[in-house]
Each structure stands twice: as structure tokens, then as C-alpha cells.
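Enquirer: Give the three-dimensional model of this entry:
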Amino acid sequence: MPAIQLTATNYDQAEQQFTDLLEMENLDQKVAAQPSIVSNFENALTTAINAAYGESAGDNSAHRFLQRVLYRINRLKLFWYDDLRRYTNERSAYLRTVRDQIEAAWQEWELTQLDVATLQQLNVAQVKQALLDRGDADLDPALSEDSRYLREQMSEAGYRRVLAIGSFDGLVEGSRMCAILGGAANEVQSTLTRVMIEEYGNGRLSRKHSTYFAQMLEEFGMNTEPESYFDLVPWEVLACANHNFLLTDCKRHFLRYNGGLTYFEVAGPAAYRNYLAAAQRLELSAAAMGYWELHIREDERHGRWMLDDVALPLAEKYPENAWELILGYDQERLMGERAGGAIVRSAREAEQK
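Expert: I've put the predicted structure just below:
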């Protein structure tokens, strides 16, 4: 029998069904007593996994559906200062099953994008040198075609779209990082805590990075509520968030997470300089670009901390698994570049409209 083909509309309907399930009282008991209430959603889930990660992978509608469903589950790990009833099923066994089903297929597909077998052969000295070499290369990379578009061509309509998509992460700056800070005290933990504290403005809301992002939105009369522009967020950006949730939730992935965070902090200033250059060319106010300036300044320092005081010491401490730092670094770069390309495509579409 040929595989069922679902349209974007069908996936939207399945996602709405899933959204209703999220807030259903006694979800696990109801699913056990009446499995038919989830049959339509589960059929869509199976179809989407095959379409996104199977032999003929590449269905963007399927990718979008899966990443949105996964994010709706993952976001329950954070508190949003909203209706408490929304957390009714935060420890649901059924939701955990859905999450695990998506993650298993998705992560296997993601790992095929990299030569993991070669990375596994690296010894500690090679890992440390690879981290230093990557850090040097990513600190100030050559301008790509997308970078030149942002700096030299993007209009205010495109800039607004960039802000809308960026608000998805920018308004909850660093939240997922909280999950990896607990545990034994040492120099690595202390450095990670310093990074986290600076992201949170040293406990002052006026200095928190998300406040600077909200100020940029306010300059354009845009909505400053977290997730306001969720429907504009490309699946490639959602995948970065979901990947972050996974790595911070599973302590076995601690090295992989910190390799990824090292890339994020090292490469961040180069990306933010593109957005800052666009804002300056558009002659926007200081408030409309303050977030970029802050990040360029602070992330240059954070990148050095992550390399010298987190990644390199972790390689020494876990010599047999040090290669996982490179896996995390390379995977974060790959997924970040994919997300960046999606943001540029969305900005171009906004300009055409």
C-alpha cells in the first residue's frame, strides 16, 4: 500500500488536535481508555516521520509539523507565567512517548549529516587542537552571500521579520541553559554559571538580554510577548531550540551540549554584526539595535570563556569521550547555518509581500 500523503492543511489539523490534548485533564487515563482520541494525530505523526526522515526525506511540511509538536512538549520544561492549567500534563507518559518517537527518528537523521565515525577516532590532543582551530575560523569568518544580503540589501520589512523570528529565542534568553548548571561545584560549573548570570543581567530585569530584545520590538510597535510570532518561526529554527532542550535535559549529552554552546558563543558576534550593520544602514535608533551591540560585546568574552575554561578542561577530564565536544560544536554550526539560511529566506519573502 502506498504511503499516505498529507498536505500542510492536514498537518495543521493534526497539530490542533494535539494542542487540545496538551491541556486535557487526565490525558494518560483517557488515552488508555479510549485510544481513538489520538488515532488521527498518531497517523499524521507516523506519516510525517517517514516523510521527514525516511528514504525520500525533505518534506518541509512534515519537518515543520514534527518540530512544532516537539517544541510544544519541550516548552513545558520552562515556566511561562501563564495559566497554571497549561502544565496539567507536563509529566504525561503519553507526551513522553510522542517526544521520544520524534526525537529517535530526528536525531538519527541529524547524525547522518556528519561524519561521526571519524570524530570518534580523535584523541584528546586532536580534540583540543580542533576546538582551537574551529574557534579561530568561526570568530571572524568570510562574509557569505546571506551575510552580504543582511548587511547591504535587507529592507526594513526584512529586518522586522528577522526580529519577529529572533524574538522566539531572544525573549527567553538562555532559559534552557538552567538545566545544566546544577550538580557538583568546580571551575567548569562556575564558568557556565557566569555566562548564565550575564545572560540574565546579573539578576536585574533592566539588564537582562531579553529586555534589550523587547526594546527592539517596541521600537517597531511589535508584540513583546514570548512566542507571539511562533507561526513565523521556520522549522530549522525550531529544530535548534528542540536540540537544545534535548541536550540540556540529558546529562549524558553534557559534553555535546558544551561543544555546541562553545560554537554558539564564539560565532555569535559575527552573526550579530550582520544584523547591526543592517540596522545602521537603515538608520534605526539605538534602541532598535541595542541587543546586537550588547551581544557582540559580551559574547566575545563568553566565547573565550567557553573555549579556555569549559571545552578544553572537559576534554582533559573525559579523554575517552572528548570527541563529543567536537560533535556538539559541528552539529551546532550545521544546524545554526541551516537556521540562518531559513531566516534569510523568510526575510526575503517578507520584502516581496
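
Enquirer: Please count neighbours and contacts with C-alpha atoms only from this point.
Expert: Will do.

Enquirer: Check which helices and strands the lengthiest helix in the chain sits against.
Expert: Using DSSP state H, we find that the single longest helix of the chain is helix 323-352. If contacts are counted by 3 or more Cα pairs under 8 Å, 6 or more residues apart in numbering; DSSP states H and E, helix 323-352 sits against helix 116-119, helix 124-139, helix 145-152, helix 156-170, helix 235-249, helix 254-281.

Enquirer: go again using 10 Å as the cut-off
Expert: helix 93-111, helix 116-119, helix 124-139, helix 145-152, helix 156-170, helix 235-249, helix 254-281, helix 312-317 (3 or more Cα pairs under 10 Å, 6 or more residues apart in numbering; DSSP states H and E).

Enquirer: The third one relative to helix 323-352, how many degrees between them?
Expert: Between helix 124-139 and helix 323-352, the angle formed by their directions is 20 degrees, by axes from the mean of the first three to the mean of the last three Cα atoms, to 10 degrees.

Enquirer: And for helix 124-139, what's in contact with it?
Expert: The contact list for helix 124-139 (Cα atoms under 10 Å, 6 or more residues apart in numbering) reads 119-122, 259, 262-271, 300, 303-304, 307-308, 311-326, 329-330, 333.

Enquirer: how much space between residue 76 and residue 63?
Expert: As judged by Cα to Cα, to the nearest Å, residue 76 and residue 63 stand 21 Å apart.

Enquirer: Another for comparison:
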Amino acid sequence: MKLPPPRGPVSAALTAALQAAPHDLPAGLADGFGDGDPITDEDLQLTLFVCYELHYRGFDGVDDGWEWQPSLLGLRAAAEQRFESALRRLVEPLPETAPADVPRALAGLVAADDGPSLAGYLQRRATREQFCEFVMHRSVYHLKEADPHTWAIPRLGGRAKAALIEIQIDEYGGGQLDAMHAELFRTTMSCLHLDTTYGGYLPQVPAVTLATSNLISLFGLHRRLRGALLGHLAAFEMTSSLPNRRYGNGLRRLGGSPVATRFYDEHVEADAVHEQIAAHDMCGSFAAAEPENASEVLFGAACGLAVDRLFATHLLNRWEAGEGSLREPTLQAA
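Expert: A predicted model of the protein is given here:
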């Protein structure tokens, strides 16, 4: 991935520093973040994304030694504190839930979610250009789909660990390259004549899109948030089957071939099974084994639902206004 253009003073200083050998970043760099909502702060979300990506595939020309550079980790921690505080303000207080009731509480959160129907719009009304924009947004996560949740595997034991591995095996296509969900998404992008480069649309997507990915990295890279990571995955799986059916039908309406829609069609069946595994075998078992962390499962699920609502609202508001949803014009599908 190439380093993206900066979006403010902090991301500008960070990306400039990353082009040199690892060294100390300026003290107080995080003071340059604005006073707005951290979830939609372009400078903060890009800074977080860049810091997190050093733990995934890194950037062209950036020394791998930056991954654990102490002052960079300090900057990341300061950005994370702002982000996590904003998330807790967004979703808390959550109802008190006994560990044994966590699966039922997860189902209640999903049932109560009243976000706008982005999937319904894409199924019935979206133009081909709008559908392509949606795919560009989602490429930031889907081209590394499952990787952030995999951070939880070495941090779990027992039934919760086995259940997570069962889900992840499907996400990774049972070890078959052409069945990996990230590769299926790459094929969808290729069918739409979009750039399939990992991170290729990073410069175009707004902060709220970056937040949907940063949220999972935040949970995945902190052992103390392992319960939130499982809750996020459970909410992801429990709200996936019907929307993906609608995405697939929307792409078919726009002339998409069976090859192009396979990513969405695969999720309709797979996630219907994953829903039960995630809620009961994974989150239920985790809450039973670690009752003191049961509330974090609901926190993670609520965050996933809330940030997705913000993402959907952004796209639909822009499209209803006759505008594009990306940050800058880009070549659309032919």
C-alpha cells in the first residue's frame, strides 16, 4: 500500500516521518487533533489507520521498524483514547446483562437497530456508479476481511476459541485461495472494473469509512478489548445474511454476473450459520468463562452497529442530495 495523502497536521507529520528511518516523533504531536467528533475527524481517523496498517501489511518504502517505534505507539495511544471515549459516549449506557444472557442480549441489540437501510437502497434504487462507490468504500476492510478478528485467536481458550476458529476457517475459504472472502471481494471489484489494489481507494474514502475498519483494529490489537472484538464479530455475522442478499440482488439488477455476485451470495448462506456460532458458542462461551468481561461483548456489538449506522447515513445522505459519497472524484466503472 502507498502512504496516503495527509488530511491534517497530525497525519501530515506522521506520513512525512514514515518516509525516513525510525526516529522519535515530535512531543505533543497529538495536540494537533481538532476538537470535533473523533469518529468523523479526517486527521485522526487517517492517523489511526496508518498506525494500524503497520501491523498488517505496511506501506511501500516504510521501514518495518516503525511498527513498534515508541513515540509512534504513543501517538497511536492518544488517538485511540479519543476514539474509544467517543465510542463509549455513542453507545453507553448499555443494559446490565448477566453473562448467561449475553446471546439473548446480542439478539436484542440487533433487533433494536434502527439504522437506515443502505442494503435496501442498493437493492432497489442505486445506480451502477453508486454501487461502485459502495464497493470502493468497503474495499478498505473487505480486502483484508477476517484479519482483524483473527487477532483474538491466541487470546482465547476453550469453546470460544474453537468457535472463532470455525468461523475464521470459512472466512479464509478453508485454505483455498479462490474461496477466501477477501479474494471473492477482489473478484467482485474486478468485474466492476475497479482498482483491486490493496488499499487502492484509501485516499478517497472519508473518516467514517476508516472508522468502520479502525474500530476492529482497535479491538483486535488490545487484549483488554478481546470481548469487544468478539461482540463486534457477532453483530457483524448476525446482521450480514439479509443485507448481503440485497446487495447481491442489487448487483444483479445492474447486470452483475454470477461471478460478480458470488461474494455476496456466499455470505447469505455462510453467515446464517455463523450467526448462531458467534452468538452462542463464541460469545456465550466467552461470557461464561470470563463473566467480568461479558459487558465488553455488548459494547463491541453496539459499536459495530452504531458506526455502521453512521456509515450508511453518510452514503444515503450524499446520494439523496445527488452527490458522490467519496472525498474526491475518482475514475468510476465503465
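
Enquirer: returning to that earlier point: run the angle between the longest helix of structure 1 and helix 156-170 for me.
Expert: Counting by the same axes, to 10 degrees, helix 323-352 of structure 1 points 150 degrees away from the direction of helix 156-170.

Enquirer: which bit of structure 1 covers stretch 183-201 of structure 2?
Expert: Counting by TM-score structural alignment, stretch 183-201 of structure 2 lines up with residues 211-229 of structure 1.

Enquirer: Stretch 239-254 of structure 2 now?
Expert: Going by TM-score structural alignment, stretch 239-254 of structure 2 lines up with residues 267-282 of structure 1.

Enquirer: Now find how far off-centre the matching stretch is within its chain.
Expert: Here stretch 267-282 of structure 1 is found 19 Å from its chain centre; the criterion is Cα atoms, centre = their mean, to the nearest Å.

Enquirer: Surely residue 113 of structure 2 is in contact with residue 306?
Expert: Yes. Residue 113 of structure 2 lies in contact with residue 306 (Cα atoms under 10 Å); the separation is 8.4 Å.

Enquirer: Name the residues of the longest helix of structure 1 that are buried.
Expert: 323-336, 338-344, 346-348, 350 (16 or more other Cα atoms under 10 Å).

Enquirer: Now that we have the contacts of helix 124-139 of structure 1, which of them are buried?
Expert: 119-120, 122, 259, 262-271, 300, 303, 307-308, 311-315, 321-326, 329-330, 333.

Enquirer: wait, what's in contact with the counterpart of residue 320 of structure 1 in structure 2?
Expert: Alignment note (TM-score structural alignment): residue 320 of structure 1 maps to residue 292 of structure 2. Taking Cα under 10 Å, 6+ apart, we find residue 292 of structure 2 in contact with 98, 99, 227.

Enquirer: out of residue 76 and residue 63 of structure 1, which sits in the busier spot?
Expert: Ranked by neighbour count (other Cα atoms under 10 Å), residue 76 of structure 1 and residue 63 place residue 63 first, with 22 against 16.

Enquirer: so is the more buried one in a helix, a strand, or just coil?
Expert: Three-state assignment for residue 63 of structure 1 (DSSP: H, G, I helix; E, B strand; the rest coil): helix.

Enquirer: Need the helices and strands packed on helix 323-352 of structure 1 in a markdown table (columns: distance to residue 16 of structure 1).
Expert: Output for those, formatted as a markdown table (distance: least, Cα to Cα, whole Å):
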| stretch | distance to residue 16 of structure 1 |
| --- | --- |
| helix 93-111 | 15 |
| helix 116-119 | 37 |
| helix 124-139 | 40 |
| helix 145-152 | 34 |
| helix 156-170 | 20 |
| helix 235-249 | 17 |
| helix 254-281 | 32 |
| helix 312-317 | 43 |
